[in-house]
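A.B. asks: I'll drop the sequence and a predicted model, then ask my questions.
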Amino acid sequence: MGVKIEVFRMMLYLSFPVTMFWISNQAEYFEEYIVKRKREIFPPDEKMHRKELEDFKERMRDRKERRLLKRMALEEAEKD
């Protein structure tokens, strides 16, 4: 009797997480809940928004490059 109960408990302990994993990874569930929710939170990019982001990145690159050039010029001046 004790072995049968232990086997039942072990099957219950193992089947619950496996079943939940299987249910949550169904394509319909994923599409319905996860993808729709993500699209609500993070809507697809608009062209104007993307352009602003690209412009910001370019300004940051230019600023970094100017800082590096200035630092290199100072180091070169110190060597002379």
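C.D. replies: That came through fine. Residues are numbered from 1 along each chain as shown.
A.B. asks: use CA for all of it now, contacts and neighbours both
C.D. replies: OK.
A.B. asks: tell me where this structure has helices.
C.D. replies: With helices called from DSSP state H, the chain shows them at 2-24, 27-29, 36-41, 47-79.
A.B. asks: possible to save the ones you listed as CSV with mean neighbour count?
C.D. replies: Shown next, in CSV, are the helices of the chain (neighbours: other C-alpha atoms under 10 Å):
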stretch, mean neighbour count
helix 2-24, 11
helix 27-29, 11
helix 36-41, 11
helix 47-79, 11
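A.B. asks: put this beside the first:
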Amino acid sequence: MGVKLEVFRMMLYLSFPVAMFWISNQADYFEEYVIKRKRKELEDFKERMRKEHEKRMLQSAKE
């Protein structure tokens, strides 16, 4: 029983990181969660900068 248990544990220890690596490197996963999220963050950043610029322009126009 000892050798079978050790083989099972070794397969478990090796298969988990390999499976996580394989899942996280799928092209669909990468596009869905990384590229789209970065694009959304960039659009949000541009919007914040545009609003901040408009706010500064209004303040300078008041002065």
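C.D. replies: Okay, I see it. Keep in mind that what you see is a predicted model, and the values were worked out from it rather than measured.
A.B. asks: TM-score them against each other, please.
C.D. replies: Scored against TM-score structural alignment, normalised by the length of structure 2, the superposed chains reach a TM-score of 0.65; 45 aligned residues with a C-alpha RMSD of 1.6 Å.
A.B. asks: quick one: residue 48 of structure 1 from residue 30 of structure 1, how far?
C.D. replies: Note on residue 48 of structure 1: its distance to residue 30 of structure 1, by C-alpha to C-alpha, to the nearest Å, is 30 Å.
A.B. asks: count of neighbours near residue 44 of structure 2?
C.D. replies: Using other C-alpha atoms under 10 Å, the number of residues around residue 44 of structure 2 comes to 12.
A.B. asks: next one: the one 5 residues further on
C.D. replies: Counted with other C-alpha under 10 Å, the burial measure for residue 49 of structure 2 works out to 12 neighbours.
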